[in-house]
Structures are given as C-alpha cells and as structure tokens.
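Trainee: Below is the structure, and that's it, no one-letter string:
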C-alpha cells in the first residue's frame, strides 16, 4: 500500500509499459551502419512508420525502404496506448467540412470504419496475435451534464455518417447487462472498436515489414529532415545521412525533438495504470463480458479496457504537458496521477476497491494547434508526414499508412481525396505561453468536472472557456 493505493509486490512504474512487461522487450535490431540512399526513408518506427512501409512494400516490392528509429520499433505511443482500435477521429468535423464539404467528412468517417477491420484483417493475415476482440465501444455518462453531452453527441454523429447501426443509446437494461458502471445515467454503444494488446501489434507489424524486405534501423537518432537538393531529400542522423526520393516524418509526439519542428505539434502526456488479474467474484459485480472499450464523458476523461487476462487498464491525462515540449523517455507516472487513476477506477467499479495496481506508465501523443489530424506529401520537396492524432491514433495510423502509400506512388484514389490530406495549420505559441495555456486549459477542465459532479445539469462555463482557449 502506497499513499492509500494498493500495489502488487512487484509494482513497476515506467521504464516500459505494462504491455511490454507482459510479453518482454523485442530483441535489438542493428543501427544504421553509415550513410545510405533509399527510395523512401521513414523517420519513426511506430505504427505510422510501420504501416507506411508495409503498404508501400506490398504495393511495390522493388522499392528500397528504410525506417529510422531512435529507440526500438514500437517504443513510443504505439507500445504505450490504451489498446483502442477505434473509428473515432481527432478534430472538428465542421472544420474539415468547411474546407472540403460535408460529404468529404462523411467519407472520412466511413474510411475510419473500414480501417478498424483492415487492421484486424492484416493482423490475421500476418499471424499477429494481438489479443484482438471486436467488442465495440461504450461511452458512459455519470452526471446530468454528461448525459446531455452524450445525447447531443450521438445526434451530431448521425449527421456525420453514423447510421443507427453505427451508434445508438443503450436501454438501461442492456447498459447494465453489458457493464455495471457505478452512477451511470446513460450510455451509448458503437460496434466500430476493438480491444488490442498494442505492443503485440507493434512487434508483429515490425516483424512483418522486415520480412517484406524493409531495412529497420534502431538506436538511430534523426536530428534533422531536409528537403530535396540535387533531387534527394535527407534525414540527418547521428550515424550518417540517409538520402531518399521521399523522407516521411512519422514521429508523432516526438516531433519537437527535430530541428525546426519545436512548435509544430504539442507533445501531450497520457498516463495509465493496470490492475492485477481480477477474480471471478469481482467480474460478477462488473459484468463486462463483451470486453467493450469504455470511456466516461467527463472533460478530463478516462478510458479503459478489460484485458485478455482479466485485468482493467485505465488511463487519463495526468500531467498533460512538460515545459518546452520535453518528453520523459523513462515513462514514469507521478504518484498523484496513479492515485487519481486508481480513485477513478474505484469510482466507476466499486468492486475493485481491494484490487492491487500492478504497473503505471505514461506516453506522449501529438496535438496540432487546431486538434485535427493530418497527412501530407510535398512532391517538390520530397517531404511528407502524418500525425497529430490527439490520442485516436491506433486506427488512424493505418489509414495514414495507406494514404501515404498512394501519395508516394502518385495515385489519385479515394484516400488521397479525403479532407485531412494536405491540411496544415499554424504552429503552437512559443514558451512560456504554450505551457501556461495548457495548464490553464486542463485546470479549467478539472474545475468543470467538479462543478458538473456537484450540481451542474449543463456543460460548465469552465469547459466552454477551455475549449475556446484550446482552439478545439
């Protein structure tokens, strides 16, 4: 027991996520041996880089492709996330539609629906056992203000491509039958979501691209990406310069570490804890036999999954941002964040009061200034990128990889016509404005949640102000 939190004897905090602790770290791959030239060089060995390499190599086996990774493939958010293979997409639908029309945004949403199944199909085809279970997604409201937002959100999604079979409000009996959340007033359900073990997917996908003939270099730090000069773009690394016809930036939350990219995307921290395996009598109280993914409807929300070995993994923002866009490579979670997540676990599921916490960790995700994901390729400069997933990246990375494939191969397809392609927004403010702004935003969100839990029946003014400041 630490600060009132029940911990297992072998409780771990950081270093790696629980997902890697469960299966072990992958064996090291060689570093870049020196200067090299390729057709496509991809900076970053997470889901975005791996999917891009996978689809390019499947489409054109003769392409010479390299992935350059600072740590190991799947080290970042790809091996630390909550395991949501979800059709949810970051960003304002109205914002995308203003630039490309309403139907284009609906097309993007339908592409996300299909991407969930695409990931499942590829995992099956490549023999990747990632604990995949397509049980769907439940959003739950635990106070009247959340219930109003939940209902409004379902009605709004119906206007953006969700049919009655894509999302619906649950009848009280079905809600209780699916999962017993304390204080739940209402819930919605969408079938377009699957649970995964994210590190298993990352390791399996890395092995698949290597089998296809992609050169995957680890322990190779890229410091700068340069546009074409004399016909070749370049990735400058500590082990030599890699030139290529195209260099794709797939660094997501670590983008600020590249020269000239410090204010491009804001690295947002998200933290998680996971319990020990829970006994059958606890599950009898909770239900959750369908292993749906679960999220509450608070502003400083939490998200959770029932793992394949009957634990509960639950996450939230914790300390959202470190001054100067710094990232914590060790991945430790502050004890007060562990305590906060444990309290939220027990609040949602009182039967877990005696469950011990086995592991805590954190990861970093990327937030664009307008909170909208993007994929882009400039044929003149030879530079491309994808990211800014704002925590909804597990599925979106797959869509990004297939879109980058078509862009690199100069194919005009339904994917290259989607409204997130080519989107560029202004950079984040310089410090200390950036740090102060993020602290204020999340202080307001927390205040809004307190107000709504105590007496609010409508969305708090604090939250409206936070959304205005954030530019969401």
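Mentor: Ah, there it is. Here the structure is a predicted model, which means the values were calculated and not measured.
Trainee: can we go C-alpha only for contacts and neighbour counts from here?
Mentor: OK.
Trainee: Show me what counts as buried in the strand or helix carrying residue 55.
Mentor: Under the criterion of DSSP states H and E, residue 55 resides in helix 47-59. Neighbour counts over helix 47-59 (16 or more other CA atoms under 10 Å) mark 47-57 as buried.
Trainee: just stretch 115-130 next, same as before
Mentor: 115-117, 119-120, 123, 128, 130.
Trainee: distance between it and the chain's centre?
Mentor: Its chain's C-alpha centre and that of stretch 115-130 lie 17 Å apart, by CA atoms, centre = their mean, to the nearest Å.
Trainee: Same question for stretch 83-103.
Mentor: Here the centre of mass of C-alpha atoms in stretch 83-103, compared against the chain's by CA atoms, centre = their mean, lies 15 Å away.
Trainee: Hmm, residue 446 is touching residue 301, no?
Mentor: No: using CA atoms under 8 Å, residue 446 is not in contact with residue 301, being 9.6 Å away.
Trainee: Compile the buried residues of stretch 115-130 into JSON lines and extend it with columns for distance to residue 82 and secondary structure.
Mentor: Listed next are those as JSON lines, based on distance: CA to CA, whole Å; DSSP: H, G, I helix; E, B strand; the rest coil:
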{"residue": "115", "distance to residue 82": "18", "secondary structure": "helix"}
{"residue": "116", "distance to residue 82": "15", "secondary structure": "helix"}
{"residue": "117", "distance to residue 82": "18", "secondary structure": "helix"}
{"residue": "119", "distance to residue 82": "16", "secondary structure": "helix"}
{"residue": "120", "distance to residue 82": "17", "secondary structure": "helix"}
{"residue": "123", "distance to residue 82": "18", "secondary structure": "helix"}
{"residue": "128", "distance to residue 82": "18", "secondary structure": "coil"}
{"residue": "130", "distance to residue 82": "13", "secondary structure": "coil"}
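Trainee: how about the strands in the stretch 201-350 of the chain?
Mentor: 215-217, 222-229, 232-237, 240-249, 266-275, 293-296, 303-306, 312-316 (DSSP state E, counting those that start in this stretch).
Trainee: picking that back up, out of the buried residues of stretch 115-130, flag the one nearest to residue 196.
Mentor: The shortest approach to residue 196 among those belongs to residue 130, at 5.6 Å (CA to CA).
Trainee: let's bring in a second one:
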C-alpha cells in the first residue's frame, strides 16, 4: 500500500466534520482568532473563571488544523525560548520560575484531561535525549549541565547499557532522561479540548478565516465579530494577516509514521516506557511510540517556503519522507522492513530572537500569544492561563513571568529571509556530515550558523 502524503496529519484517522461557519456579525466579550491549543486553552480558563463571559473562537479550517493537530506529541517542559537571553533581560529568578511553571504545566494538562474525560493517549514516560557520535555527546553533556543550572529536577544521565534497557537504538554513545514530558496523541487533545470548551458555552466557528484584526473587531468574509478584547492565537499562520508578514517566521517541520509494529518486533526494541525521544544532531529528530503502536518520527526538510508560504494540507516533498525513513532505519534497523504509512508536515512560528511571547494591550484590547519555536504543546497551556489572567485583569505569578510583554524584532524582508534560513539549514546539514566523520566537538560550521541565526 503506498504511503499517504498529506491529508493534514496521521493523527487524524479521518478528517472531522466541520462546525458551522460564522453566521454573520456578532458581538461578544472576547473574540479569539485561532482554534489551536492556544486559543482553546485560553477559552477554557476564561470560561472556567467567569462563566458569564461571551466568548467566540474564529477558525479558518477546523479546530486542530494547524500545529496543534500535526506535532510530534511531546507534552514537555521545554522552554520556548533562550533562557540565557531572557535572564539577561528579565533576571535569572524569573526564568527559573518560567521553567518551573512549564514543568508544572505538563501535569496541569494531564489533570485537566482526566477531569474533563479527554482521552489523548497520555503516558508520562519522560523524554530521552541520545547522542550517536562524539560531537553530539559533547552537546548532550552541555545540555545536562544547562538543565541543572536552570534547576530542572530529575535529570538522569544514562550509560549506554541503561539507555538500551529503555530503547535499543543503534549506535548510542550517550543519553539522558528528563521526567518532565508525556507522550500524547495531539489531534485527540485538540479536538476533545474543543468539544470541552464548546460544552462550557464557548462558540467555535470553523471555516471562518479572519482577514483582518483591528481594535475591537475581527473581520471575516462571513461577518465581523466585535469585542472589547480580541486575542490572536494564529501561531504559524500569523504571517498571512495584514501587517504581520515579518512578525514570526512559519518554520516547516515534517513527520512520518510507520505501519503498526507487531509485538514480537517491539520485544526487540523495548520502548515500554513510552518515552519521547530526540537526538542532539543539528538536523535533529524527535519521535514517539504512538497509541496504536507505530513509531512517529519528525525532523526538518524544507525548513521555510519563500515569502512565508505554507503547505497544502500537510503535503510534504517525497524526498522528505525518504530522508526521515532513512533516519528512522539508521537508529532502529530492527524495523527496516516495516512500511511507512503516512508522511505530513506543518508550520510552527519562530520569532527572530527564537523566544515566545504573550501580551495584552489594555488600551486597544488586542492580545496575542505564540512563537513557541516547536515547544508549544505544553507552553500553550501556560500561555492560555496567562492570557486569561491578563484578560481578567488579575495580577498573578503567571502574569509576572518573563515572556509576558516580550516582543521580538521582526524578520528580514525577502529574499534575505529565505536565503538566511535556507543557508542556515544547509550549514547544519554540512555540520552533521562533518561531525559524523569523527569530530570530538561541535563543528565550527554550526557555531557560525547559530550566531548568524541568533539561535540559543
């Protein structure tokens, strides 16, 4: 059977029926643009705090259509930004509090899912980072030191034998385990969270792309929603809105999923703890053992499309499927004969300084959250709670976190943006090639690329 390409993502075993579009002009208390995790979590916490609020969510396609329904399924405490840069701007204590809030948010999502009866295939097995050559091992050791400096508890350095007891990857030379992560089925979380907020009384209008956001209103071809508070939760699709083309860069990330793997083959692999897994290559991968016993693995291929264009319903170049298949079979040669069932891609938002932000302008009533640099599954929950506090004019520990009010510089105009991003990832590819040939430390090619890109 040929590999399915696109159709949004493998996480949707079938595409959902659309909710009705906006039926005409509406007046509400809070209008949220975007029915991904950020918009849905914001609506959830607002409605729980004040059931009288009239809240409408406008969504271009359907809830979970964007990154919320296409991601790698890592509910992790990874910070969506550069901790050192944020500490220089806002102080170390604030960044430590941010890290702890993200770790706590992993359990908050798990608790809400249990309370609301949301079956999202959640297993909190932590995450395992692996290195497969000396240069990667040096970066892995630096990562461990960095996590400990930021007071991330529970980090465990693994010997090769201990790593193999968890998952029998080929060629691992170093590894560590971080407990602050859970495997999820991301589309289930998005769709069932949408059902939950709808039951709370939030109106979700799908098939209603917003053409313009301005103080007091969000405009669509179906009508205009007026509200004193309008919140933008558009993440990787932000560049399509007027005046925001250079605000965040829509970075592409791609995934494949295998056919279901039989039990006897799983016995040769392990992975009984359902840890998520990543590596420390520059062209890194991220993976999980899925609810239905497949392996889903992702990474970069075509990192950015000229002029901030986005994909067509998740369709990915065939060479990307080939590349990810090769990566998977290199680390797990046991599954070389297991067919690839599906390939897809999506976009995530990357600010110019690689740090997410949240804000609400009390004067205009316009607010936003996003720019999660690929670490948004958990960060969206924290952002939703924070936006809810800001809307309700509540001063809380969340509203004091350093990403509140953080504004990133804009990206360069084209063609500089395209040339820069493409050049950066070509450099990373070359650096990985360089390191695979015996370097003990990070390739200078990658060091230069990081500095030019402003990456943490």
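Mentor: It's in. Remember, predicted model here, so these are calculated numbers, not experimental data.
Trainee: After superposition, what is the TM-score?
Mentor: Remark: TM-score between the superposed chains equals 0.99 [TM-score structural alignment, normalised by the length of structure 2]; 455 aligned residues with a CA RMSD of 0.9 Å.
Trainee: residues near residue 313 of structure 1, how many?
Mentor: Using other CA atoms under 10 Å, residue 313 of structure 1 has 24 neighbouring residues.
Trainee: Check residue 76 of structure 2 too.
Mentor: 27.
Trainee: In contact with it, which residues are there?
Mentor: By CA atoms under 8 Å, 6 or more residues apart in numbering, residue 76 of structure 2 lies in contact with 102-103, 106, 126-127, 180-182, 375, 377-378.
Trainee: Looking at those, which are in helices?
Mentor: Taking DSSP state H, the ones among the contacts of residue 76 of structure 2 that sit in helices are 102-103, 106, 377-378.
Trainee: re earlier: so the helix holding residue 55 of structure 1 corresponds to what in structure 2?
Mentor: Residues 37-49 of structure 2 are the counterpart of helix 47-59 of structure 1, counting by TM-score structural alignment.
Trainee: now stretch 351-367 of structure 1
Mentor: Per TM-score structural alignment, the counterpart of stretch 351-367 of structure 1 in structure 2 is residues 334-350.
Trainee: buried ones in the matching stretch?
Mentor: For stretch 334-350 of structure 2, a neighbour-count test (16+ other CA under 10 Å) marks 334-335, 339-350 as buried.
Trainee: how far does it sit from the chain's center?
Mentor: The chain centre lies 16 Å from the centre of stretch 334-350 of structure 2; the measure is CA atoms, centre = their mean.
Trainee: aligned partner of residue 189 of structure 1 in structure 2?
Mentor: Residue mapping for residue 189 of structure 1 onto structure 2 gives residue 177, with TM-score structural alignment as the criterion.
Trainee: what's the neighbour count on residue 308 of structure 2?
Mentor: Residues lying near residue 308 of structure 2 (other CA under 10 Å) number 22.
Trainee: for it, what are its contacts?
Mentor: Taking CA under 8 Å, 6+ apart, we find residue 308 of structure 2 in contact with 239-240, 245, 249-250.
Trainee: same deal with residue 42 of structure 2?
Mentor: By CA under 8 Å, 6+ apart, the contact list for residue 42 of structure 2 reads 381, 383-385, 387-388.
Trainee: One more: residue 39 of structure 2?
Mentor: By CA under 8 Å, 6+ apart, the neighbours of residue 39 of structure 2 are 32-33, 57, 232-233, 384.
Trainee: Okay, helices next: where are they in the stretch 1-150 of structure 1?
Mentor: Secondary structure of the stretch 1-150 of structure 1 (DSSP state H, counting those that start in this stretch): helices at 18-23, 47-59, 93-100, 102-125, 144-158.
Trainee: again but with the stretch 351-456 of structure 2, I slipped
Mentor: Taking DSSP H, counting those that start in this stretch as the test, the helices found in the stretch 351-456 of structure 2 are 376-391, 416-436, 444-453.
Trainee: Can you spell out which helices and strands pack onto the last one?
Mentor: Of the remaining helices and strands, those touching helix 444-453 of structure 2 by 3 or more CA pairs under 8 Å, 6 or more residues apart in numbering; DSSP states H and E are helix 416-436.
Trainee: how distant is the helix it packs on from the center of its chain?
Mentor: Distance of helix 416-436 of structure 2 from the chain centroid (CA atoms, centre = their mean) equals 22 Å.
Trainee: what's that helix packed up against?
Mentor: helix 134-149, helix 444-453.
Trainee: Onto which residues of structure 1 does that helix map?
Mentor: Under the criterion TM-score structural alignment, helix 416-436 of structure 2 matches residues 433-453.
Trainee: What is the mean deviation of that stretch from its aligned residues in structure 2?
Mentor: If you overlay the two and look at stretch 433-453 of structure 1, the average distance to its match in structure 2 is 0.4 Å (mean CA distance after the TM-score superposition for structure 1).
Trainee: Can you give the contact residues for that stretch?
Mentor: Outside stretch 433-453 of structure 1, the residues within contact range by CA under 8 Å, 6+ apart are 143-146, 298-300, 320-324, 428, 458-463, 465-467, 469-470.
Trainee: Go again with 7 Å.
Mentor: Stretch 433-453 of structure 1 is contacted by residues 143, 145, 298-300, 321, 323, 428, 460, 462-463, 466, 469-470 when judged by CA atoms under 7 Å, 6 or more residues apart in numbering.
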